[in-house]
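Enquirer: sharing a model that was predicted from the sequence below.
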Amino acid sequence: MINPLSISALALAAAQGQPAPAPAADAATSEAATVAGAGALATTTTAAAQDTAASEPTQSRGDVIIVTARRRTEAAQAVPLAISVIRGDSIEATGNFNVVKLQQLAPTLQAYTTNPRNTSINIRGLGVPYGLTSDGFEQGVGIYVDDVYNSRVAAATFDFLDVAQVEVLRGPQGTLYGKNTTAGAINITTNQPTFDFEAGAELTVGNLNLKQGKAFVSGPITDKVAARFAVAATSRRGTIYNVTTDRWINEQDNLGLRGQLLFKPTDDLSITLAGDYSRQDPECCGTVFVRVGTTQRALNRQYDALVAAVNAANPGRNYAVPSRNPYDRLADLDSPLNAGNKIGGLSARVNWDLGPGRLTSITAWRFWDWKPENDRDFTGLSIVKASNNPSQQDQYSQEFRYSYEGQKIDFVAGLFGFKQRIDTQGLEQQGSDASRWSLTGAQASNPAILNNLTANNTQFLKSTSAALFGQLSWKVTDALTIQPGARINYDKKTGFYERVVTNGAGQVISCSPAPAAGSVLAAQCGIYQPQRTEPSVSDWNFSYDLNVNYKVARDVLAYATYAKSFKTVGINQNGLPLNADNTPNLDASTVDPESVRHFEVGLKTQFLDRRATFNVAAFRTEIKDFQATVNGGQFGTVRGYLANAEKVRTQGFEADFKIRANDRFTAYVNGAYTDAKYVKFTSAPCPPELSGGTFVAANGSQQPGPAGVPGSLSPRQCDISGQQLPGVSKWAASFGAEANIPANILAKQGQAYVGVDGSYRSDWNSNASPSIYTEVQGYALVNFRAGFRSGGFDLFGWVRNALDKDYIETLQVAPGNTGLIAGTPGDPRTYGLTLKSRF
């Protein structure tokens, strides 16, 4: 029988930077050596086990995985919720170097990015609405690093730095975590300062001119103060060749630093001060031509005809995309590209043991600076020659949490406060080909009408949040536990948005009252509309959950959960749609909170002396007033704003299996089925095949034309009820295995090993309103590695996407309803060599 107190002591010592106490006899057998990376989900190890990795196999039990998902240290198999635990060495071995890449290990995690700001992290299909990011809504998946909430998903695109473990929690987590999260949480724990000296370094080189270096050092300063410092740097050539600039784009250029200082004046009190800074400065993020899909726009106003018209108006130009095969990885983007990105902050974490309980305080400040430059027309034509929306964020958070463990009662209670400000200065400017592309008749022949037409946007968001939360565990019997939880939450959001439009001569234009039809001003107002809004909203919410779990047998835990949760109110920060009189529709300034009902049942089991683990869960989540992204198809409408879909539902099941047959072989396979759909969304934006024509009469006297037929009448909005949510694959899986044998190389006794891991995702759609043109085909990726390790030394070669599979990461609909679809192809086959050393 494993002693939970021994488990807690080991984990707590590691968290506080103390040497681990000797395990009790009944726990010792659970600490057998784990093959690095082989059990990518839910594995653990100790330094002592690593040092004896070359020993002969023993009949030891399987691993005990320590987590802090419920704000206390406990074995993962004892936690009555669906959780994936991914160790730091597994992340490194499989090449999943940031949160976006973790979806290759955790099938129910969906992560998509067109640039660091426009990054979506979803669990079971929920989290943030798929499409252009808005600052005015909350994330449904919380990202925590050492207990500090990271409000911007941009943090997910940075390399992991000195990470010990990542826990992916599925389902609402508002009664245990500071910021309410309706879909789940990603809990990242970094390695902490130690009172024993240790250091390590890692160097990786590979094709695409990959160079990556990592290093850390940790140890005592005095008998009560310890420090740790880590650094990581990555550079890699881009994967798309831009023929216009004669260079590779979408490169990697990352630098990360983290420092921590642990002060431990007594055995009961520890104070950790931490600071981190990360920088990205790549030429990114460009797309390639993927396809053209016919819209309802007049045939001579669609992509191929417009290109022909531009060429006819410019004899000798003969513009054509460099390739219509996206896997040639050729682009011809003519606007500057940049994804400059800086993120960092400071935190103070205090843990004070008070007998049976612990008081924790987490104080943090974080910043995020974003300096993008984009080519928004996705072509080598000068249609939109600048699209830049730099922003700066500051956030402050304070959490107080008290956790108590007793014979019959455990509980966690917390207070959380959060304050954030985001300032954005946007600029979008039309180019010399814009008139030919966007206007008709004689105006199309006059480039001066739209050339240098500029929209300057100024906006800010002030967000304040406060919460009281807690969860109680009542151990009714040794087998039965009942866990109720509750949360009271207050949110206030205040925003400001102003768009000032100037013509090519630098003169400010006004579009109210509506200019005369056919005038130059009307043409310009059809591209950019001046606007000013100052939305403000506040809201109180109460949510709760109830978990009942029963220990059927020593290694079999069954649980059922019901949660009533919410995502708080949002505001539209990117401008509003227009009324018929060209005034902003102020009714769209705010969006209602989401109302979430979540049901889940699960079974967690271990057998074969805990060498095998099999967990299964089934879930159903229903959301009323789902906060969806609405994208405008024309240049003249707002790029994207939030609206409420009446109802969304996601349901499915997950299964995780891992076996550690012996010290020489481990394997895992994980699978998920997710059926996520709009139950009711009657006023959604229309997909491109139902857009671009003349709108049907507002009085309902006309019927829309057939999809994809040029010149047809277009619906004003579409009913997409019953269609699948974007970004979600119905089927997803990951797998891996590793085997080793004793070996002696260069007088070093150790292990020679080989490993494989891979993932699969079925088809999914890449548009907010699913389109026949944005269906992304499913794909499977397979990776291999082989190497030798001995004690703290590890040398291995790796091949990722070993079969050189062509696949698309995301598709985008170009503005203007011309039918152009652009996209980002996934990484080709990459290979390299990694050397790691610890001392």
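Expert: Great, that's in hand.

Enquirer: only C-alpha atoms for contact and neighbour calcs from this point on.
Expert: Will do.

Enquirer: ok, the most centrally placed residue in the chain - contacts?
Expert: Among the residues of the chain, the one closest to the centroid is residue 121, at 2.9 Å (CA atoms, centre = their mean). By CA atoms under 8 Å, 6 or more residues apart in numbering, the contact set of residue 121 is 100, 109-112, 127-128, 141, 153.

Enquirer: got a quick ChimeraX command for the buried subset of those?
Expert: The following ChimeraX line selects those of the contacts of residue 121 that are buried, judged by 16 or more other CA atoms under 10 Å:
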select :100,109,110,111,112,127,128,141,153
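
Enquirer: tell me which of the contacts of residue 121 is nearest to residue 557?
Expert: Of all the contacts of residue 121, residue 109 has the smallest distance to residue 557: 23.7 Å, by CA to CA.

Enquirer: gap between the nearest residue to residue 820 once chain neighbours are set aside and residue 380?
Expert: Nearest residue to residue 820, sequence neighbours excluded (CA to CA, 6 or more residues apart in numbering): residue 292, at 4.7 Å. Going from residue 292 to residue 380 by CA to CA, to the nearest Å gives 16 Å.

Enquirer: repeat that for residue 247.
Expert: Where residue 380 is concerned, residue 247 sits at a distance of 14 Å (CA to CA).

Enquirer: the more surrounded of the two?
Expert: Using other CA atoms under 10 Å as the criterion, residue 247 and residue 380 rank with residue 380 on top: 20 against 12.

Enquirer: okay, pairing it with this:
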Amino acid sequence: MNTISKFSLLSGIALGAVSVSAQAQEAPQAAAPQAAEAPQVSGTDIIVTAQRRAEKVTEVPISITVANAAQLERQQVNTVNDLARIAPSLEIQQAPGQNTGGGGSVRGIGTQTFSPGAVASVGVVVDQVSQGNANISDLFDIARVEVLKGPQGTLFGLTTSAGVINITTNRPEFGAFSARIRTELSDAGTAGSKYGNQVVQGLVNIPLAANAALRVSGVANLRQGVNRNATTGELNDTDRYGVRGRLLWEPSDRVTVNLIGDYSQTRYENGGDFFTFVKTGGPGTFLGGAGFDPVGITDRLASCGVTPGEGNRNYCTDESYVGKSKNYGGSVQVDYEADPFTLTSITALRKSSESGYGAASNVFRGDPLELQVHNDPVNRDLSLFTQEFRVSSAAGQPIEYTAGAFYSNQKQTRDPETVRVTLIPAPNVVIPIVTTTTPQLTIRDESLAFFGQVTGHVSDQFRLIGGVRYTTDRLSLDSFDTAGAVSDRTVLDVAKWSWRLGAQYDITGSTMAYATVSRGFKGGQIAVPTAASPYVVLPEIPTSYEAGVKSTLFGGWVADLSVFYMKIDNFQAQSCTVDANAIISCDQTNINGVKTRGAELNFFGKVFDGLSLNTGFIYSKATYPKNFLGTDGTDIGGSQLAYAPRYKFTLSGQYDMPLGENFGGFLAVDTVWKSRIRYEANSVADTTFRPHWLVGGRIGVKTADDRYTVAVFARNLFNVHEPSLMQSDFPYNGAENIGAIYGPQSYRNIGISLDAKF
């Protein structure tokens, strides 16, 4: 289906929904619209579950950035990658396959790796279920997102050594039928949009009984671009669909049952968002002197309509390649209130599969190049089973506690992956240079942990915190030969303690101060180099110190100030270079002495009626240890880590104003500023990106009862080309050639949004 057809279809669906909802409003049986479940109760108190219990955010001794449903919608946070705009401490790289676990980095610390079986430094938790490496992508029908900073291993486990993205979906509502549909529609070339994106989200809440309700929500996210094939003139299509069902049942006043199931699928063309050339050279030698290109990459790409430079998103190939992925799972949570404590059981199973996995069958996607590198598409599968048992005391007791046990079993299988390098000096002349194949792999990661955390109320104002977790983890990797028999097995067994100590003091009724020290743990990796035996990358052990102050201003606006210092033993890093055969080769290693330290200030919530404002600033000095040598052999010790801006500022706000008795208007802004970012562990200036602003916003009108909303939006209004990833020496030997991956954040997008509730 072409862009215009998709745009017309989705526009028709959206406008039809508005019409239907208008009729539903006039019908006598229609209920009032259901408000999104925001993290606010008792007027202005913001409630979070950062410590596995419902608490006021101002009472939790952790630095937290909170975004409720209203903020997520006004900032058009439709994917996990978009969450980088809500918190100055959070960065999420969008390069395919690079961001293990999907959680990105917090305060400069994260895991970017292609290593099989690696776990994330920043865990993603949805409705209290760890997502492991079964990465979710789309966010829809979300009540709130909490970004927890620093090691959270005591309560959240081994994939949270740098932080947690804690996501809560909207719960079903008893006694009232409600429904909603919201859209964001843009088209490439219309009103200055550089790519097209049509997002349709819908939900229906169905009461089943006085004590039971079902909520079903879904999303279609269709994108044209950002990459463009200059050979055909067409933008790459990336189409994603998702659905979630959530059943809430309270068979008695003591028992609550939550049953949740979800399914999503993705289809992407020609590698989706993948490498394009942003800098190239002329004639030269490549392949270690085995060949000489008399024309050069610049002129060869020009012959098919590609001009390298900042923001180049064009490639040229006659090949057609489609990749597909699926992600699905379910969980059942049972809570039993057995005074004076609550018992909780959460059982979950997640699976994901990728068919035809591979960035692109032709890595360089440049048909006129003499040198070609092809990845043969393969299949990958992952399954994750988790079981958690937990006991929690009632709130407000002299001693509050949470204790439990957690088991996880994650299994990944990967088909053999073959990379073929060929030389094409003339039409229909193909000279094989080298072929490398990784074996079929099965990776198992089995973990069992016991944990507990206690808060003791020494007085009405003073509290002490102590927590501990003991984790045993076995990571194994089996390699198979061509006959399907195990040819090699590597096993890593680890048992580690995580802990947390701290104190907090209520300075006034609206201001609290705290100080904590914590030790985290992230499991090891088994690296699989292309031409060598697998080797072990040791677990990552961070020790973190944090102090902070939280205060409620103007009756509801929350201020969160923190200072932090964290040192990581065996920091798990990855460095990628282009080898003598023009193959991108990535090595995983441990680095001792990586540090991050700095300060962060966040404000979030409602300032006063009509104005909601979320803003924050972070200074995070995340550095390599002294005398650390980069991939280019230079000393980059003491310099900023890759993918970690030292400074970052975020601002999101909305001002509402009445427009007569029946309508209201609103103006929203969404702004991010970042300092310079480096994309490689070296001194190559061409693979850094300058300090920059990303500016967006919305302006629109809505009915006084909030049933209908129409708005015009803009993202990256000034079309700033921030990359997701950059790679030097790409593809021939020589620093002249630079490749970059650009994503939706890299280009301007302008469109219209429609929202209807009934």
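Expert: Here it is on my side, so go on. Keep in mind that this is a model prediction, so the values were computed, not measured.

Enquirer: residues near the residue nearest to residue 820 of the first structure, how many?
Expert: 17.

Enquirer: what of residue 301 of the second structure?
Expert: Residues near residue 301 of the second structure, counting by other CA under 10 Å: 22.

Enquirer: count the residues that sit near the alignment partner in the second structure of residue 645 of the first structure.
Expert: Aligned by TM-score structural alignment, residue 645 of the first structure pairs with residue 591 of the second structure. Neighbour count of residue 591 of the second structure, defined by other CA under 10 Å: 18.

Enquirer: also residue 152 of the first structure?
Expert: Applying other CA under 10 Å, I find that residue 152 of the first structure has 20 neighbouring residues.

Enquirer: quick one: map it onto the second structure.
Expert: In the second structure, residue 152 of the first structure lines up with residue 133, judged by TM-score structural alignment.

Enquirer: assumed that match was part of a helix.
Expert: No. Counting by DSSP: H, G, I helix; E, B strand; the rest coil, residue 133 of the second structure is not part of a helix but coil.

Enquirer: return the residues in contact with it.
Expert: Counting by CA under 8 Å, 6+ apart, residue 133 of the second structure has contacts 100-102, 119-120.

Enquirer: and what of residue 336 of the first structure?
Expert: So residue 336 of the first structure contacts 373-375, 386 (CA under 8 Å, 6+ apart).

Enquirer: rerun that using 10 Å as the cut-off
Expert: By CA atoms under 10 Å, 6 or more residues apart in numbering, the residues touching residue 336 of the first structure are 245, 283-284, 286, 372-375, 385-388.

Enquirer: in the first structure, which spans are helices?
Expert: Listed in chain order, the helices of the first structure (DSSP state H) span residues 4-16, 25-28, 47-51, 88-94, 303-313, 434-438, 520-525.

Enquirer: nearest to residue 473 of the first structure, out of these?
Expert: helix 4-16 (16.0 Å).

Enquirer: that closest one maps to which residues in the second structure?
Expert: Going by TM-score structural alignment: helix 4-16 of the first structure matches no residues.

Enquirer: check contacts around the alignment partner in the second structure of residue 781 of the first structure.
Expert: Aligned counterpart of residue 781 of the first structure in the second structure: residue 694 (TM-score structural alignment). With contact set as CA under 10 Å, 6+ apart, residue 694 of the second structure has these partners: 85, 650, 670-674, 715-722, 745-748.

Enquirer: which members of those residues are classed as buried?
Expert: Buried among those by 16+ other CA under 10 Å: 85, 650, 670-674, 715-717, 719-722, 745-748.

Enquirer: for residue 126 of the first structure, see how far away residue 816 of the first structure is.
Expert: 29 Å.

Enquirer: who has more neighbours out of those two?
Expert: residue 126 (29 against 24).

Enquirer: the more buried one against residue 567, yeah?
Expert: No. Between residue 126 of the first structure and residue 567 there is no contact under CA atoms under 10 Å: 11.1 Å.
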